[in-house]
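S.K.: I'd like to go over a predicted model; first the sequence, then the structure.
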Amino acid sequence: MTFTAEQDALRDSVRKLLDREADPWPELCEQIGVAALAVPERFGGLGAGMTELQLVAEELGRVLADVPFLGSAVLAVHALLATGNDEACERLLPRLAEGTVGAVAWTDADGRWDTPACRVVDSSVEGEAHYVLHGDEAEILLVVADGSLYEVSDARRVRTPAMDETRRLARVRFESAPARLLGPVDLGALRDVACAVLAAEQAGAAARAFELTVEYSKQRHQFGRPIGGFQALKHRMADLHVLVETARSAAYAAPESSRLAAVAKVHCSEALATVAGEMIQLHGGIAITWEHPAHRYFKRAHGAARLFGSPGEHLARVRPSLA
């Protein structure tokens, strides 16, 4: 994979900012413009491509940043653009580009992407959406119902506890909520965008978990030598390195087709889960303490694997039917 000088500069800027800011979202938007990356220039954005979104997601994944990038700057922006509604885009996209939080609600309690939780009855939305990224704090709330995208302002929102404390999720209930039709939306295409960016985030998390594990293997001594010097651990580290690199390759290939997006979702989910599990194993007892970040990567791995559909569901999109 090769990147342009501008893309490398974007990555470096995001990493440096994340290193120094405890609450990075305002600065990410003001100084770097990450919320505006996917917004076309005519709507007040930067008009960047998928690679730039993935570069930012990879850096956010490295530090498990709890920011509304995936739900707002990626999902909400692409959902609006998919409708082809210029009036809605002119009204909402400049706000999203400035960092206003947006959210897209669609899935039911089972978390299936292809089963929208809400329906439209007499120009109002009914139903309860689960796993809505930053849905409890979103100023722009969008909902997918009956194959179209709607804008809704009246909804009951509750932040839901999750195993992964670095991922903000909410449950949003619509009870005869007045809805403004924005236009049709291809949920499959939106899913592929989400999976491609999530895969980059997973690859970033896997890379950082691997780095921390390698560093620890050089510091921890047994039998008078660093454990990283033992042949058996060298082989395990080599296997993890291959997983991390192939995850990055799969992630950056994901935008090329729907099938590759599914491949990335499957492989990056499994790669992060494997690396995080090995991180726990190779760190020993310290890895299961609150003071060490290993448990956070482990939780992120399993939470991210279920987001936008489980790996098993996406695997069915990749392999040919047995029939």
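M.R.: Received it, and whenever you're ready, just let me know what you need. Numbers count the residues shown, from 1 in each chain.
S.K.: use CA for all of it now, contacts and neighbours both
M.R.: OK.
S.K.: P255 against V193, yeah?
M.R.: Yes. Using C-alpha atoms under 8 Å, P255 makes contact with V193 at a distance of 7.0 Å.
S.K.: Now list whatever residues contact both of the two.
M.R.: In terms of C-alpha atoms under 8 Å, 6 or more residues apart in numbering, P255 and V193 are both contacted by the residues A261.
S.K.: Just give me the longest strand of this structure.
M.R.: strand 169-184 (DSSP state E).
S.K.: same for that one, what does it pack against?
M.R.: With contacts defined as 3 or more C-alpha pairs under 8 Å, 6 or more residues apart in numbering; DSSP states H and E, strand 169-184 has these neighbours: helix 77-83, strand 124-133, strand 148-152, strand 156-159.
S.K.: Turn the ones you listed into CSV, including distance to T2.
M.R.: What follows is the helices and strands packed on strand 169-184, written out as CSV (distance: least, C-alpha to C-alpha, whole Å):
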stretch, distance to T2
helix 77-83, 25
strand 124-133, 31
strand 148-152, 36
strand 156-159, 40
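S.K.: Run through the residues that contact the most centrally placed residue in the chain.
M.R.: What sits nearest the mean C-alpha location of the chain, by C-alpha atoms, centre = their mean, is L198, with 3.5 Å. Shown in contact with L198 (C-alpha under 8 Å, 6+ apart): A57, L70, K265, A304.
S.K.: next, the one to line up against it:
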Amino acid sequence: MIIGIKDYLNEELKIILNNLNELFNKVWSTAKLRSYSEGDTSVLDELWKALVNFGLFEFFRDAKPRDAAILMEEVSSRLPPGIVITTIIGAVATGNELGDEKYEGKLKISISSTANMAPEAHRADVIVIGDNLIWKDDASVKPLNSFDNSMRWCQVNFRRSTKVGVNRDLVALLLSAAIVGTGKPPLELSVDYAKKRIAFGRPIGAFQAVKHKLVNMALNIELARSLYLRAADDLKLAPMALDYASRIIPNTIRDSIQVHGGIGFTDELDLHLYLRRSVTLSKVYSFNVDELWESYDKSRAREV
């Protein structure tokens, strides 16, 4: 279960999270993610069908921002192909231009704020760049070799587009939750490793330096989570939650690599998969956070 979040879960969400974890345990793994990164789309087809049958996308239709963010954290922690993450964000944050199909799993959506660039656009049926809605047939898409090839960046050149309403605060909220989700498994792996790895006749978790690092990792994740939960109740804070998660979670995952020592830097462990995903998610949508903080400080000053 998610660390420190039990009090925020209603009974419906508890059931959904438990069943979702069972589904992922049956149909998904980091081994399949590696296979997808190398071009095996059959594993995506299998997972996508399972998620549609589960009703994952449908849940986000009427979900409150807090419930949507909590569920996004859990989905992201399982490292599905990046198109799953961008489709959820695109479905929740766009207007009615895509109709009900976006909640029925009939459309794969890529979303970005970077001109002519979008993650997983080569897998998408529709691409949203800024406020431009681009159908696959109206664009040429070139996938690029990327830091995270399970969420591959693509160059997008489009011939025509229509305007679409995008709630950028909801984009920021879900992205911040997704980034926090990538930090949880490395922490769990590090705690488990620190209990089992013996050095100088003792588990390395008995050494104060390792203890402090693990505690700091847990605090970083909890602080980032607390901020996105606060932002779920006040969406104008969501870009700040995204900014904080984007800076703190990748560093936290790097700490997990250090806890594992030399083996942590190898391809044998999955830690680098979480690091790559967290960094990629942090680049999907950009905000001028300094301006947002300044605006927020001014509004607080007026309230006082």
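M.R.: Great, that's in hand. The model shown is predicted, which means the values in this text are computed figures rather than measured ones.
S.K.: Report the TM-score for the pair.
M.R.: Put the two chains on top of each other and the TM-score (TM-score structural alignment, normalised by the length of the second structure) is 0.80; 275 aligned residues with a C-alpha RMSD of 2.6 Å.
S.K.: ok, back up a step: in the longest strand of the first structure, what counts as buried?
M.R.: 169-174, 176-184 (16 or more other C-alpha atoms under 10 Å).
S.K.: Over to stretch 294-301 of the second structure?
M.R.: For stretch 294-301 of the second structure, using 16+ other C-alpha under 10 Å, no residue counts as buried.
S.K.: P255 of the first structure matches what in the second structure?
M.R.: Mapped onto the second structure by TM-score structural alignment, P255 of the first structure lines up with A232.
S.K.: Pick out whichever of the buried residues of strand 169-184 of the first structure sits closest to L243 of the first structure.
M.R.: Closest approach to L243 of the first structure among those (C-alpha to C-alpha): L169, at 28.3 Å.
S.K.: now for the closest one: what does it line up with in the second structure?
M.R.: Matched to the second structure by TM-score structural alignment, L169 of the first structure sits across from W153.
S.K.: Is its match in contact with A124, as I believe?
M.R.: No. Checked against C-alpha under 8 Å, the pair W153 of the second structure and A124 is beyond contact range at 11.9 Å.
S.K.: Overlap in contacts, those two.
M.R.: By C-alpha under 8 Å, 6+ apart, W153 of the second structure and A124 have no common neighbours.
S.K.: List the buried residues for the next helix or strand along the chain from the longest strand of the first structure?
M.R.: The helix or strand immediately downstream of strand 169-184 of the first structure is helix 187-219, counting by DSSP states H and E. Buried residues in helix 187-219 of the first structure, defined by neighbour count with 16+ other C-alpha under 10 Å: 187, 189-210, 213-214, 216-217.
S.K.: In the second structure, which residues correspond to the helix or strand following helix 187-219 of the first structure?
M.R.: Following helix 187-219 of the first structure in sequence order, the next helix or strand is strand 221-222 (DSSP H and E). The aligned range for strand 221-222 of the first structure in the second structure is 198-199, by TM-score structural alignment.
S.K.: how far away is the residue of the second structure positioned farthest from its centre from F207 of the second structure?
M.R.: Residue farthest from the centre of the second structure, counting by C-alpha atoms, centre = their mean, is G201 at 38.9 Å. Separation of G201 of the second structure from F207 of the second structure (C-alpha to C-alpha, to the nearest Å): 11 Å.
S.K.: same deal with A178 of the second structure?
M.R.: 32 Å.
S.K.: Same question for T94 of the second structure.
M.R.: 49 Å.
S.K.: Please identify which of these two sits among more neighbours.
M.R.: T94 (22 against 12; other C-alpha atoms under 10 Å).
S.K.: That one matches what in the first structure?
M.R.: By TM-score structural alignment, T94 of the second structure lines up with A79.
S.K.: which ones are touching its match?
M.R.: By C-alpha under 8 Å, 6+ apart, the neighbours of A79 of the first structure are V104, L149, V185, L190.
S.K.: Is V43 of the second structure in contact with Y36, as I believe?
M.R.: Yes. With contact defined as C-alpha under 8 Å, V43 of the second structure counts as touching Y36 (6.6 Å).
S.K.: can you map out the helices along the second structure?
M.R.: Assigned helices in the second structure, in chain order: 11-27, 30-37, 42-54, 56-59, 65-77, 82-93, 168-196, 208-233, 238-260, 271-282, 289-303 (criterion: DSSP state H).
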